[in-house]
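Colleague: Below are the sequence and a predicted model; questions follow.
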Amino acid sequence: MTPLLTDRTALARNRARALRDPALFLQEEAAAEVEERLSEVNRRFTAPAVVTAFPQVWQPRLPGARIVPDDDTLELEPAAHDLVIHAMALHWANDPVGQLVQCRRALKPDGLFLGLLLGGRTLSELRVALAGAEAAVTGGLSPRVLPMAEIRDLGGLLQRAGFALPVADSLMREVRYRDTLHLMRDLRAMGEGNALEARLRRPSRRALFAETEARYPSRAGDRISATFEIICLTGWSPHESQQKPLRPGSAVQSLAEALEAARKDAIPKGDG
């Protein structure tokens, strides 16, 4: 059996705690990005669904959309939606391909999927500082920051899940903080605190946080910088009307012939 990545009970607890004094600016940015992308699609979506832990961000933007928690099994009916958005939760999934498959099955033919999640370059500065600090203070390493997927791998996951026309791209955001404790408090207010199944279950030593602060890179004056990468996955439920790649061997002209023709066209002709 594959070991679980996420302690879902701890994740739910972290998210509930975040709602007391939330910092949902990344959720808001993801929602604004979706709005912009949908405005560029020449289609009106009438049966959307949103997979999210923070419905208050999405309900004003998509009134009437079905809101679904990001549980291991999604409460989505097969072929019921023309748009499914998986909103800033896929990085916590124990089975990300399974989540994508469920979303694809919930789409009508030629329905659109948009998935937004934190990517592998997120919190790169904190990862480096924490790893060095923990090695120095304790002589070892423990799981403290969620491992996140790289963009080059996520397009392949869309294909494995059965999506047509898969695309993965990303946006980078840099946020300034007073210090590492300010950053960690903000992560808790986002609901992005440590919910790893393999995390330490005892309090960390104060010396660890002091050493992390001392080792933190990318300092500008009296502020530190934290990088967040939001990856956007786009795919379509297969339909016969969609553009398809040519079958291997079906071209009527070889690449060599095309290049030779282009070369001849480029040669200036004489007066004859």
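Modeller: Thanks, I have the structure now. Please read all numbers here as calculations on a predicted model, not as lab measurements. Numbering: from 1, shown residues only.
Colleague: contacts, neighbours, all on C-alpha from now
Modeller: Will do.
Colleague: Span of stretch 183-203 from start to end?
Modeller: From the first residue to the last, stretch 183-203 extends over 18 Å; the measure is CA to CA, to the nearest Å.
Colleague: in which helix or strand would I find the spatially most central residue of the chain?
Modeller: The centre of the chain sits closest to L117, judged by CA atoms, centre = their mean, with a distance of 1.8 Å. In the assignment (DSSP states H and E), L117 maps to strand 107-118.
Colleague: Could you list every helix and strand in contact with the helix or strand following that strand?
Modeller: Per DSSP H and E, strand 107-118 leads on to helix 124-138 as the next helix or strand towards the C-terminus. In terms of contacts (3 or more CA pairs under 8 Å, 6 or more residues apart in numbering; DSSP states H and E), helix 124-138 is packed against helix 206-215, strand 223-236.
Colleague: do that again at 10 Å, thanks
Modeller: On a contact count with 3 or more CA pairs under 10 Å, 6 or more residues apart in numbering; DSSP states H and E, helix 124-138 meets helix 180-190, helix 206-215, strand 223-236.
Colleague: of all the ones you listed, which lies closest to P143?
Modeller: helix 206-215 (13.9 Å; CA to CA).
Colleague: So which elements touch the next helix or strand after the closest one?
Modeller: Counting by DSSP H and E, the next helix or strand C-terminal to helix 206-215 is strand 219-220. Packing contacts for strand 219-220, counted by 3+ CA pairs under 10 Å, 6+ apart, involve strand 164-177.
Colleague: From A195, how far off is P238?
Modeller: Going from P238 to A195 by CA to CA gives 35 Å.
Colleague: before we go on, here's another structure to hold up against the first:
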Amino acid sequence: MSAPHVFDRPLILRRRQRAVGLGAATFLLDRVAEDMADRLAATLRSFSRGVDLGTPGDAIRRALAGHPRLGTLIGVDALADGATAVDGSAAGVAVVADAEILPFADASLDLVVSGLALQAVDDLPGTFAQVRRALRPDGLFLAALLGGATLTELRQSFALAETECEGGLSPRVAPFADIRDIGALLQRAGFALPVTDVDVVTVRYASPFALFSDLRRMGATNPLVARRRIPLRRATLMRAAEIYAEKFSDPDGRVRATVEIVWLSGWAPHESQQKPLKPGSATHRLADALGTKEISAGEKAGPKRT
């Protein structure tokens, strides 16, 4: 069964191109790229051939340029001007491809990274599975994508405004994945040692309209197939801005916008990796390590003495 068609992928590319013309807002991507470099620096192995999958722009490739244990990192993007390589003999090579259809042979890559791109694919389990197949044994998948709490303030403000002004809701903010779901999808795709964690960023703006402007400059306005196709009424927009300012402003009058960045990593299985011990194979008791008395399952704790 095919995945539901949630995101208008051609529209996302047009919005990204428009953002470049407006002067792209890259502060979130820059933050992710810096964090990506730190995380990769903590990994004590070398990667001769890697891919930057779908990341808008080249922030990650610039951040990882000159990494002592990284050879060639090829940019893969559905926009031709976004797919370039850094370092290694393949510098200048471009792979133009959608993040949902990877054009790589099985076990051909040592590393796949991605920044703020995979939250907008329709088939996230399928994409994870393709990445897993493309990695060589002991290859690493390291990515950041937007999580479920992202733009919760905007979601609530538009829901209330549309209910008041138009008598119903329309889809406006993408259904970002939950961190627990992402961890489960990594395991389902066959990754070993899966890890997920969250970086919650609070961005403050002078007004909701400054947030709206940044979303356009990120190419991050409504990408949903099910979006309402008629122009947004001015009255609804103004009411949403009023509600946003009323409910989500700080004492200095600036408004908050939550961005949840979910980090994930997983390794292609390899015999050298750590494996969990078999049940019953422990050689030391937990009670001894904690310095406490062990109570069997059928024994009740006695009354506390003073």
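Modeller: In hand now; what should we look at? These numbers come from a predicted model, not from an experiment.
Colleague: quick revisit: any idea which of the helices and strands packed on helix 124-138 of the first structure is most buried?
Modeller: Highest mean neighbour count among those (mean count of other CA atoms under 10 Å): strand 223-236, with a mean of 22.
Colleague: Quick one: the residues in the second structure that the strand holding L117 of the first structure pairs up with.
Modeller: Under TM-score structural alignment, strand 107-118 of the first structure corresponds to residues 135-146 of the second structure.
Colleague: which position in the second structure aligns with L233 of the first structure?
Modeller: Checking TM-score structural alignment: L233 of the first structure goes with L264.
Colleague: how much space between its match and G253 of the second structure?
Modeller: When L264 of the second structure is compared with G253 of the second structure (using CA to CA), they lie 35 Å apart.
Colleague: cool, D35 of the second structure as well?
Modeller: From D35 of the second structure to G253 of the second structure the distance is 30 Å (CA to CA).
Colleague: I'd like to know which elements the strand holding L117 of the first structure is packed against.
Modeller: Checking 3+ CA pairs under 10 Å, 6+ apart, strand 107-118 of the first structure ends up next to helix 25-39, strand 48-51, strand 81-87, helix 96-106, helix 151-160, strand 164-177, strand 223-236.
Colleague: distance from the match of strand 107-118 of the first structure to the first structure after superposition?
Modeller: Taken over the aligned residues, the distance from stretch 135-146 of the second structure to the first structure averages 0.7 Å (mean CA distance after the TM-score superposition for the first structure).
Colleague: Then stretch 10-19 of the second structure?
Modeller: Averaged out, stretch 10-19 of the second structure is 0.9 Å away (mean CA distance after the TM-score superposition for the first structure).
Colleague: For that stretch, buried residues please.
Modeller: L11, I12, L13, R15, R16, Q17, R18, A19 (16 or more other CA atoms under 10 Å).
Colleague: how about the second one, secondary structure?
Modeller: In other words, I12 of the second structure. What DSSP: H, G, I helix; E, B strand; the rest coil gives for I12 of the second structure is helix.
Colleague: Distance of the residue nearest to it when sequence neighbours are not counted relative to L290 of the second structure?
Modeller: What sits nearest to I12 of the second structure in space, not counting adjacent residues and going by CA to CA, 6 or more residues apart in numbering, is P223, at 6.1 Å. P223 of the second structure sits at a distance of 52 Å from L290 of the second structure (criterion: CA to CA).
Colleague: neighbour-wise, which of those two wins?
Modeller: Higher neighbour count among P223 of the second structure and L290: P223, with 22 against 9, using other CA atoms under 10 Å.
Colleague: Any idea which of the helices and strands packed on helix 124-138 of the first structure gets closest to R160 of the first structure?
Modeller: strand 223-236 (11.5 Å).
Colleague: which is the next helix or strand following that closest one?
Modeller: helix 255-266.
Colleague: Run the chain-centre distance for that following helix.
Modeller: 42 Å (CA atoms, centre = their mean, to the nearest Å).
Colleague: re earlier: what angle do helix 25-39 and the strand holding L117 of the first structure make with each other?
Modeller: Angle between the axes of strand 107-118 of the first structure and helix 25-39 is 140 degrees (criterion: axes from the mean of the first three to the mean of the last three CA atoms, to 10 degrees).
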